[in-house]
Every structure is written in C-alpha cells, then in structure tokens.
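*Asks:* just the structure for this:
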Amino acid sequence: MEWVETTGKSIEEAKSVALDRLGVADEEAEYEILEEPKAGLFGRTRGEARVRARVKPRIPRAKVERRDRRPRKDDTPSAEGAPRAPRAPRAKQPRQQEKKMSDSSENNDRPRRERPEGPPADPAQVAAEAEKFLIGLAASLGANGETAVNIDGNDIEVQLNGSDLGLLVGPRGSTLQAVQDITRVVSQRRMGDHDTRLRIDIGGYRAKRKEALSRFVTQVADEVVASGSARALEAMPSPDRKIVHDALTGRTDIATHSEGEDPNRRVVISPAAVTAAE
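*Replies:* Next comes the predicted model:
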C-alpha cells in the first residue's frame, strides 16, 4: 500500500487528515512522524506537523501446496534431444479476411434485435445477490463481514460492516468504487439486466468521507473569501466532486466549477465577485 503524506497544526490533526485520505480507521493504519510543530513565543506553535501514513499490510496466508504439475508435451525432451525446427509462418488468406470483414459489416448494417423485456427484477433479490457476493469477498480476505440493506423503490444500498475491511476501501475510496462496479456486474449476470440502482458502502466509509470532505471544503471556501483568490482542489472522482458542490451550494459568497478530464478532473472554488467579473 502506498504511503500518503499529510500536514496539520498538530500530530493528531495530520493523522486525522491521513485517515480521511486512506479511508480506514485508526487501528488499520500505521504512521511515521516526519516533522513536529515547534514551540514559539507565548506557548504558540510555529510550523506544521507532517506525517506519513498507510494501510497496515496484511500477512498473506500460507499457500496450500499444489499438486505436482503434469509435464506438458513441450516440457518433455524429444527422443533424439535435437531442437525442433521452427514452424514456417502460415500464409495469409486475404479471401477469408475479406469475407470476415464483409460479414462483420453486414452484421453491423443489420438492425439489432431488441432484447425481450422480461418482468422487472425484484430489488430484494438483487440486494440478496449483492450481499452474497460481498460476504464471500470479505471471507476471501479472512474477514468476517455483516451486511445491512436499505431499499427505496429501485434504489438499493448494501452496507458491509466488519473488521479488517480497509483493503476493500482503499485510498479515498478507490477500491470501494471498484467493488461497487464489480458487484453491479455480478448482480446483472445472476439476475439479468435490471433497472435498479445499486450502491455499496463498506465500514460506513461514504458517510465518514462526506462529513470530512464537507468540513474541509467549507474551510477552504472561507480561505478563498478571505484571500479573494480562487483555489483548485486536488483531483478527485465524480462522487467526491458532487459532495463538494453540494456542500457549498447554499453559499452566495463563492462559486464552484469543475475543470479538466478524468481522472485529473478537479473542483475550483472562486470568490463570487471574481466569478461575476469574469
């Protein structure tokens, strides 16, 4: 797991920022203190605390001894021990290639048959398939997971809770997003195409991330207003950008917009006066 480096007014604040970026609990992370704030006049501190943190590496399980692999034909030496002569390259068959191209073009020109619409999938069954997959995924990592489901119409949220689930969250929820995408694919393969919207959360990460990110961007917005200068945040995925925009929607003294292309797309916070002048 890669190290992340963060700063804060104190060691604890720097650690808290690191945990937000890693998306794990304190007991699931390890730290290195790079720099401590220095004591100044009248008990004030000068400088910032700087720490490195990462998710604690897991000890891999002992591998079960595999059965002896049967020798392949290529592994057995020839009777005379002489190297085999290289095969001559096959001649291309342009007629067959032209036929394949023409067949593919004809297939593209043909109208596609629409899939017959079956009965709508039961959201409870979709959630059950997602639960089964997530519990099995946690078990494969040696963790015990419990699930909780919230269904609102076609919106399904499945929460996986338990210990040692930090690896399924990853830095800033990147692994969690991948787990959500895979769970959707698995449910579609088992249940067929359906119109439900499946959302996965692990260890309450999304709620923690939303709270921490909203608090952070509110502080940045105050600094932007005080300085009168726009500030670009670090690149973040679409769900996090939405949290930023939603957190600052009610403010009239600043404006937000996104710029760049994924995965380097970022939110820019600008003073309202600067935005109006532009």
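
*Asks:* hey, let's count contacts and neighbours off CA atoms from now on
*Replies:* Will do.

*Asks:* who's in contact with the spatially closest residue to residue 46 that is not a sequence neighbour?
*Replies:* Spatial nearest neighbour of residue 46, excluding adjacent residues (CA to CA, 6 or more residues apart in numbering): residue 38 at 5.1 Å. For residue 38, the contacting residues are 45-48, by CA atoms under 8 Å, 6 or more residues apart in numbering.

*Asks:* structure for this one too, so we can compare:
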Amino acid sequence: MNGSIRVSAKTVDDAITEAMIQLGVTSDRLEYEVIEKGSSGFLGIGMKQAVIEARRKPEPEPEVVEEEPVAPVEEVREEKEPAEPVKEKVKEETPVVEKKEEKPAEEQNKARELAEVQPQTVEAVKTFLADTMKAMNMEVEIETSIDEDGALCADLCGEHMGILIGKRGQTLDSLQYLANRVANKHQDGYVRVKLDTENYRARREETLKHLAKNIAHKVKRNRRPVALEPMNPYERRIIHSALQSDPYVTTHSEGEEPYRKVVITLKR
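*Replies:* So this is what the prediction gives:
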C-alpha cells in the first residue's frame, strides 16, 4: 500500500485502533489489510501479535463527512434565538437528548445505591457464565470479587478470549448485560456486575483516551469538526471525560442508538 504504515498489536481490533490513532483518522477513513491475524498461544507461550498494513483513504471523502455535522447544529442554534416558540421547543428537547445519551448507566448507578452482593447472587452469576462458556465450547476460569463501589466483578481467564471480547467489546458488553439481569433476579436491591477479561476494559479506556487527544489535536490544527465512529454510552463518556478540560475543543453526541457518535468541534 502506498503511504502505508504497518501496525502490530495483541488483536486485529487493537491494531486497527492504533492505526487510527497514528494516522489521525476515524474507521470510515481507514483502509487496511490484515497481514497476520495473531494468536494467543498456549498459556501465553508462542503468542503472535496481529499485524495490519493501513493507510488513509483519499482526502476528498473526509471533508464531506466532517462538514456534515456542523451545518445542522449551527442551523438549529441560529433558529433558536429569533423565534420564542422555537426556542422553547428546542429547550424542551435538548435536556432529554443529553440524559438519554451520555449518562444513562452512570446516573442510574448514582441514583440507585448498590445493594450488598449476596452469596447466592455470586453463585448464580458464576453458574450462568460457566454454562454460557460451556455452550460456546470454551474452557474459562471465573474469578469474582467486590470492588470499592460495591459492584460484583467477574474476571474470565482462558484461551481465545478475543472471541469473548468481540468487535470493540460488543460480545463482552452483551454478556455483561445478561449477567446483570441474572444477578438482579436473585436478590432485593440493585446489583451491578462488571465483566472483564485480559484487562480489556482498562486497555480499551486508555486507547480511547489516546484517540480522543489525537483527534482533538487534529481538530485544532484543521479547524474542522471530526465525527468519531459509533460507540456505546460508556465509551462515549470516556471521550467526553478525556476532553472536558480542553480549553480549545468541545464534544457532543449525534445520531440514534446504536449509531450514536461523538463529534469533536473547535470552541468558538
């Protein structure tokens, strides 16, 4: 590939994210070829990293994509001020959108105090996870603990955990959602379950923070907004949080779930 870079990481997905950071582009502007899929090896022995060769897509395309989010936002804001009825309408809708997007899980958890996790709840979650792993023909060890917030943490260890993580953690998130449903059926009060494997949550958070800062630098340099790829509410909050103290850029979300995305723009 002409003007390409070669990137290696633990998984193909991590390599793609790293390429996006290095090239300063979002996934819709990235072309890549998988050179090596990588493998976890046995107990970490013989592990091979995933390798991709990536490059930016031609420049004309990004300019159209990046300019699109600006027009509707500016038009809505301009129409808000002159006409009183419109102003009231928009003000009624805006808070609803904000509550719906970035804070649902966070606000629910703060509003609901976590109940003390009971032994039968821990066993029910472990049994559910063990049965699910067995159905997937995966041998997994499950370690549970209670974190400082009072949430039940389950760490899954075994081979081929990339399958369990899925694309950008989607499989792990779905399994976590089901584990939460199981936990809350077995005792009174609200119980929160957090699933992790191979320290994926912390690694993904660091990757997203790095991506946010690199894209913010690009926005400052080009003075154009950039729309990131669609993310779940938890990952969008990481982007917002990473840039909330930046004096030059601001962030907001656009679109409907599951295609809602963060847009980073230059402050006026």
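
*Asks:* sorry, back to before: which of the contacts of residue 38 of structure 1 tops the neighbour count?
*Replies:* residue 48 (18 neighbours; other CA atoms under 10 Å).

*Asks:* can you give me the distance of that one to residue 6 of structure 1?
*Replies:* Counting by CA to CA, to the nearest Å, the gap from residue 48 of structure 1 to residue 6 of structure 1 is 10 Å.

*Asks:* what does residue 252 of structure 1 give?
*Replies:* 30 Å.

*Asks:* pick out whichever of the two has more residues nearby.
*Replies:* In terms of neighbours (other CA under 10 Å), residue 6 is the more surrounded of residue 252 of structure 1 and residue 6; the figures are 21 against 10.

*Asks:* and whichever helix or strand that one is part of, what does it pack against?
*Replies:* According to DSSP states H and E, residue 6 of structure 1 maps onto strand 4-8. With contacts defined as 3 or more CA pairs under 8 Å, 6 or more residues apart in numbering; DSSP states H and E, strand 4-8 of structure 1 has these neighbours: helix 11-22, strand 49-55.

*Asks:* what does that strand contact?
*Replies:* Taking CA under 8 Å, 6+ apart as the rule, strand 4-8 of structure 1 contacts 13-15, 17-18, 21-22, 48-54.

*Asks:* quick one: buried ones out of the residues you listed?
*Replies:* With burial judged by 16 or more other CA atoms under 10 Å, the buried subset of the contacts of strand 4-8 of structure 1 is 13-15, 17-18, 21-22, 48-54.

*Asks:* can you redo those residues as CSV with distance to residue 132 of structure 1?
*Replies:* Below are these laid out as CSV (distance: CA to CA, whole Å):
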residue, distance to residue 132 of structure 1
13, 38
14, 37
15, 35
17, 33
18, 32
21, 29
22, 26
48, 46
49, 44
50, 42
51, 39
52, 36
53, 33
54, 29
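
*Asks:* state the distance from residue 51 of structure 1 to residue 28 of structure 1.
*Replies:* With CA to CA as the criterion, residue 51 of structure 1 and residue 28 of structure 1 are 16 Å apart.

*Asks:* now do residue 127 of structure 1
*Replies:* Counting by CA to CA, the gap from residue 127 of structure 1 to residue 28 of structure 1 is 28 Å.

*Asks:* between these two, which one's more packed in?
*Replies:* Shown here are residue 127 of structure 1 and residue 28; by other CA under 10 Å, residue 127 has more neighbours (22 against 19).

*Asks:* helix or strand: which one has the more buried one?
*Replies:* helix 123-140.

*Asks:* what's the following helix or strand after that helix?
*Replies:* Following helix 123-140 of structure 1 in sequence, per DSSP H and E, is strand 145-152.

*Asks:* for the stretch 101-250 of structure 2, which segments count as strands?
*Replies:* 140-146, 152-158, 193-196, 226-227, 249-254 (DSSP state E, counting those that start in this stretch).

*Asks:* could I get these as JSON lines with distance to residue 171 of structure 2 and mean neighbour count?
*Replies:* Formatted as JSON lines, these follow (distance: least, CA to CA, whole Å; neighbours: other CA atoms under 10 Å):
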{"stretch": "strand 140-146", "distance to residue 171 of structure 2": "15", "mean neighbour count": "15"}
{"stretch": "strand 152-158", "distance to residue 171 of structure 2": "13", "mean neighbour count": "19"}
{"stretch": "strand 193-196", "distance to residue 171 of structure 2": "11", "mean neighbour count": "21"}
{"stretch": "strand 226-227", "distance to residue 171 of structure 2": "24", "mean neighbour count": "25"}
{"stretch": "strand 249-254", "distance to residue 171 of structure 2": "23", "mean neighbour count": "18"}
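
*Asks:* in TSV, list the ones you listed along with distance to residue 181 of structure 2.
*Replies:* Converted to TSV, those look like this (distance: least, CA to CA, whole Å):
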stretch	distance to residue 181 of structure 2
strand 140-146	17
strand 152-158	13
strand 193-196	9
strand 226-227	33
strand 249-254	28
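
*Asks:* which one of those lies nearest to residue 95 of structure 2?
*Replies:* Residue 95 of structure 2 lies closest to strand 249-254 among the strands of the stretch 101-250 of structure 2, at 12.5 Å (CA to CA).

*Asks:* if anything else comes up later, I'll come back, but that's it for now.
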